[in-house]
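>>> Curious how this folds, go ahead:
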Amino acid sequence: MVPMSPAMTFTGQAISIKSRRETPRRSRKPFTIFACLKQESARNPAPAVSPLKERLLSGIDNLDRGLSIDPDADTMTPEEADVEDLIEELEDNYPPQVPTKDPRNSGSWRLKYTSSSITRYFGGVTGLQRLLPNASVGEIIQEIDSEGGKCMFSEKISFEVPIVGNEVCLDIRIEGRMRAASEERQLWEPESVKCGVFSWFADSWKTFRAFQVADITYLDDELRITRGQTGSVSVFQKALSDDDKVG
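Predicted coordinates:
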């Protein structure tokens, strides 16, 4: 059975979240000095990108996309700190050129890691699993169509039906519009949440705020890194199989 719209429930829960800023990026360098960084890298060659990506993805693998980490923790774990350092190396040494117009930005992207305290608090993009018995969040896919101005998240949630004990899998979709606000920044405006024949308006869901503003700080054929307004970072890996694609 699909639960009723959790919009009002989530609104109340979101108010109870401690007023804690996202873990700020250390030694944050604004986009305006990327040209200076490129000049400096000419004197000091950047490390090879492939080993950095491999180390980053390896370090992320054991963090369950960051969803199992306490959202109220005041300090990062050593594993998180290592991941943050690797992310910064990629961002600082390989800044993207006008990523919002880069065709590689479009496609299906699997969420591999996020430091967003909102997403960690709700345990996913929608937080619906908090309303279901013995529920768990599966893959989270972001589908971007930059040319068409569309963006959709897909979140798979599995839960156990009480008494019967059968497992049910829900495919939740959040559809919305996406537009470029600058050369690096994209704005996502969620419009609807859909699950089977059920549909709800998305404007009152607090959980989506973590992904509504995204500065693209790294982009290639396989990896995409974005930062939110409060410094939260999200790492996406290209979803290559047809089963991973949304829609």
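>>> From now on I want contacts and neighbour counts done on CA atoms only, so please keep to that.
Will do.
>>> Please enumerate the strands of this structure.
Under the criterion DSSP state E, strands of the chain are mapped to 107-114, 136-145, 150-160, 167-180, 185-195, 198-201, 213-219, 223-227, 233-238.
>>> Select, out of those, the one closest to residue 50.
Residue 50 sits nearest to strand 223-227 of all the strands of the chain, at 10.7 Å, using Cα to Cα.
>>> same for that closest one, what does it pack against?
For strand 223-227, the helices and strands in contact under the criterion 3 or more Cα pairs under 8 Å, 6 or more residues apart in numbering; DSSP states H and E are strand 213-219, strand 233-238.
>>> Nearest to residue 120, out of those?
strand 233-238 (11.8 Å).
>>> rewinding a little: to residue 85, which of the helices and strands packed on strand 223-227 lies closest?
Within these, the stretch nearest residue 85 is strand 233-238; the backing value is 11.9 Å (Cα to Cα).
>>> between that closest one and strand 213-219, how many degrees?
60 degrees (axes from the mean of the first three to the mean of the last three Cα atoms, to 10 degrees).
>>> now what about strand 233-238, what contacts it?
107-116, 221-227 (Cα atoms under 8 Å, 6 or more residues apart in numbering).
>>> Identify the residues contacting the closest residue to residue 141 other than its chain neighbours.
Nearest non-adjacent residue to residue 141, counting by Cα to Cα, 6 or more residues apart in numbering: residue 110, 4.5 Å away. By Cα under 8 Å, 6+ apart, the contact set of residue 110 is 139-142, 236-239, 244.
>>> Out of the helices and strands packed on strand 223-227, which gets nearest to residue 129?
Across the helices and strands packed on strand 223-227, closest to residue 129 is strand 233-238 (Cα to Cα), at 20.7 Å.
>>> Give me the angle between the closest one and strand 107-114.
Angle, strand 233-238 to strand 107-114, by the same axes, to 10 degrees: 140 degrees.
>>> that older thread, weed out the non-buried ones from the contacts of residue 110.
140-142, 236-239, 244 (16 or more other Cα atoms under 10 Å).
>>> farthest-separated two in these?
The largest separation in the buried ones among the contacts of residue 110, counting by Cα to Cα, is between 236 and 244 at 12.8 Å.
>>> and for comparison, fold this next one:
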Amino acid sequence: MSSRIRAGLFLFLAFCLVQATESFTLPFSPRQAPSFVGVPCNKLDTNGRLIERRSNGHGINLILASSASNKEIVSVEAEDIFLQNCDSDGLMTKKMVQNLDFVAEMMKEGDLIQAELDQLWEGAPKFPDSDEERIDVDSFVQIYRDIDDLFEDDEEEKEEKSTVSLELQDDSNNDDDDELKNIFQSIATDKGVLSKQALLRWKEVKSLLDDGLFDEEEFDGIWKSLPKADHGIGIAGFLKFNKELDNLFEFDDEEVEGGEEESAEAEVTAQVDTTTIIAAEELAMIEDEDLSPAELFNALADSGGLVGKDELKRWGELQEMLKEEDLMPLELENIYDSIAKADENKLNKEGFLALYNKIDSLFEDEEGDDEPAVAEPAASGTKEQLLATVASFNSDEERLPCGLESTELEQKYVLELVTALESESSNMVRERQGAIEMSDLAGEWELLYTSSAAMAYNKGLSGLGGSFPNGKFGGLKMKLIASKFLTDVEYTERINVTPDTASFDVSVNGSWELRSSVSIFTGEPSIALTVVPERVTYGPTSTRADHWKSLGPTNMLDVSYLDDNLRVMRGNTSTDSILIFKRTQ
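A predicted model of the protein is given here:
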């Protein structure tokens, strides 16, 4: 074949190849590309690239990496919106997209028309679903970007309006979302799952339930709508829960009446109400009329179990006292500063009880100044304050009863109250110059509190509470018998054991008498209660009491206060050692 023929044939084949290439088209357009279902595990690698793990629905996982750019930042913002509004399957319908705040706002203003939204929806890959068409997070990001692109070539005024609309959506949520994510991490499990019961125990929810602002039926309704994961909810469900909760507290603009000033105020209020439930919690006042000091502390405490100045703003009675100027801010500041703090310059339970009692004592002093001729009300106030303080110690189930595990600060405060009570006219020891009869003490008594170092060391009277396996001190009763022929004493100490059926009593029997003397510390007349223990009995065991050294510190105590139903005794050689008994019979 000649070279001319070969060249002609070559040109003909080349022409055919070009024609075939120009007539070839892709089997799908970019808008119709196969859908890849996104899995919410996007992150940045060490090189600052965005890593996405996706599945194409056929068991093939793809790892896509790209440099972190402005578009990827927008994608993260879009993903946050998607996670807060998707359904329980992690998908969204067209109606759900259309109902998004920023989309609905643009359509209302005419910046986005229905036809444009329909076109964007048609162009987004759909999740393979037999029911209503739905999209995953990747398709939503595409729609989000496409909406933004619609305004790039628009007029400047419209472009600014759309930008403001998107920024409002971001600004109203970003700060709160960050805080909510931190809260979620603190209350969720290590696997990032929050159970229904744990969510009910979250103090923000619990406070709303306790205040009657939210009921369990409403909670159950929201819970059912949340996306679930491993018998609970993840961060997406938690964010959506708070969004749904916010919707319950939004003000209806139609209910706001009045002039322009009221309308402006309503607008500000509505903006405030779009914050998370944390803001509502900060405004919720705690009314303490029916709460003990310990219960009030639990109601006010933050997630770390502490009360600071911000938490005190929710104490209703305290704020009322400040408003009425019954308590001056400087007075409160001085009292707060005088109390030892825990972490973060906040008060733990011990410090809060000290603050509570110091504030309360200010008003007891005022009552005494206003009515100097009437001593009984002041005495009653001091006594009630002492009893309330001791009761708050005993309400703490994590500590041994009767103050055996009280702190130095608590002991110091009780000592101050006891000293004040001893000076009151209700004190029979003081009024009678120590002339107390045995019949005045006869009866059955129960130990409320002691600061005895010996009892604290032995974890009770007998010491069995600290040495018996699985046993601990459960309380102490004292029976004093006084007749013409008998002066018997019987201590009954309860030892709680696990299981409860194994619990038992320890009995200490002996005799007692009263001895009049003069206090070597105060020079005042005093009366000493002397006990001579004889036998210690528990279960089948009975032994001589002189073998029990733990009984020694309680064998001689000064009766420093006595009325019809309360008895205070101090150590004969250490007046800081106190035992407080309440008459039971």
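>>> if we can go back for a sec, distance to residue 39 of structure 1 added to the contacts of residue 110 of structure 1, as TSV?
TSV is the format used below for the contacts of residue 110 of structure 1 (distance: Cα to Cα, whole Å):
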residue	distance to residue 39 of structure 1
139	40
140	38
141	36
142	34
236	28
237	29
238	30
239	34
244	39
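>>> What lines up with residue 59 of structure 1 in structure 2?
For residue 59 of structure 1, the aligned position in structure 2 is residue 389, judged by TM-score structural alignment.
>>> same check, this time on residue 196 of structure 1
For residue 196 of structure 1, the aligned residue in structure 2 is residue 539 (criterion: TM-score structural alignment).
>>> Give me the longest helix you can find in structure 1.
Using DSSP state H, we find that the single longest helix of structure 1 is helix 78-93.
>>> packing partners for that helix?
helix 34-43, helix 49-61, strand 213-219.
>>> same thing but at 7 Å, please
With contacts taken as 3 or more Cα pairs under 7 Å, 6 or more residues apart in numbering; DSSP states H and E, helix 78-93 of structure 1 sits against helix 49-61, strand 213-219.
>>> buried set for it?
Using 16+ other Cα under 10 Å as the test for burial, helix 78-93 of structure 1 gives 80, 82-84, 86-93.
>>> is it possible to export those to CSV including distance to residue 160 of structure 1?
Listed next are the buried residues of helix 78-93 of structure 1 as CSV, based on distance: Cα to Cα, whole Å:
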residue, distance to residue 160 of structure 1
80, 31
82, 36
83, 33
84, 35
86, 38
87, 37
88, 40
89, 42
90, 41
91, 41
92, 45
93, 46
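>>> Which one of those residues is nearest to residue 128 of structure 1?
residue 80 (25.8 Å).
>>> one step back: and for residue 236 and residue 244 of structure 1, which residues touch both?
The contact sets of residue 236 of structure 1 and residue 244 do not overlap (Cα atoms under 7 Å, 6 or more residues apart in numbering).
>>> what do we get in structure 2 for residue 172 of structure 1?
When structure 2 is aligned by TM-score structural alignment, residue 172 of structure 1 is paired with residue 506.
>>> so its match makes contact with residue 541?
No - the pair residue 506 of structure 2 / residue 541 is not scored as a contact, 9.7 Å apart, by Cα atoms under 7 Å.
>>> what's the spacing between residue 432 of structure 2 and residue 538 of structure 2?
For residue 432 of structure 2, the distance to residue 538 of structure 2 equals 39 Å [Cα to Cα, to the nearest Å].
>>> Please identify which of these two sits among more neighbours.
Using other Cα atoms under 10 Å, the more surrounded residue of residue 432 of structure 2 and residue 538 is residue 538, with 16 against 10.
>>> Chain neighbours aside, what residue packs nearest to that one?
Per Cα to Cα, 6+ apart, closest to residue 538 of structure 2 is residue 506, 4.7 Å.
>>> can you pull the contacts of that neighbour?
For residue 506 of structure 2, the contacting residues are 492-494, 537-538, by Cα under 7 Å, 6+ apart.
>>> Now for those: which two are most distant?
Distance extremes for the contacts of residue 506 of structure 2: the farthest pair is 494 and 537 at 12.1 Å, using Cα to Cα.
>>> The two - which one has more neighbours?
Per other Cα under 10 Å, whichever of residue 494 of structure 2 and residue 537 has more neighbours is residue 494, with 22 against 16.
>>> aligned partner of that one in structure 1?
Per TM-score structural alignment, residue 494 of structure 2 is aligned with residue 156.
>>> surely that match meets residue 136?
No - in this structure, residue 156 of structure 1 is not within contact of residue 136 by Cα under 7 Å, at 8.6 Å.
>>> quick one: the helices in the stretch 251-400 of structure 2?
260-272, 277-283, 293-300, 309-312, 316-323, 329-338, 349-370, 376-394 (DSSP state H, counting those that start in this stretch).
>>> Distance to residue 77 of structure 2 added to those, as JSON lines?
Formatted as JSON lines, the helices of the stretch 251-400 of structure 2 follow (distance: least, Cα to Cα, whole Å):
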{"stretch": "helix 260-272", "distance to residue 77 of structure 2": "21"}
{"stretch": "helix 277-283", "distance to residue 77 of structure 2": "22"}
{"stretch": "helix 293-300", "distance to residue 77 of structure 2": "35"}
{"stretch": "helix 309-312", "distance to residue 77 of structure 2": "32"}
{"stretch": "helix 316-323", "distance to residue 77 of structure 2": "40"}
{"stretch": "helix 329-338", "distance to residue 77 of structure 2": "44"}
{"stretch": "helix 349-370", "distance to residue 77 of structure 2": "42"}
{"stretch": "helix 376-394", "distance to residue 77 of structure 2": "49"}
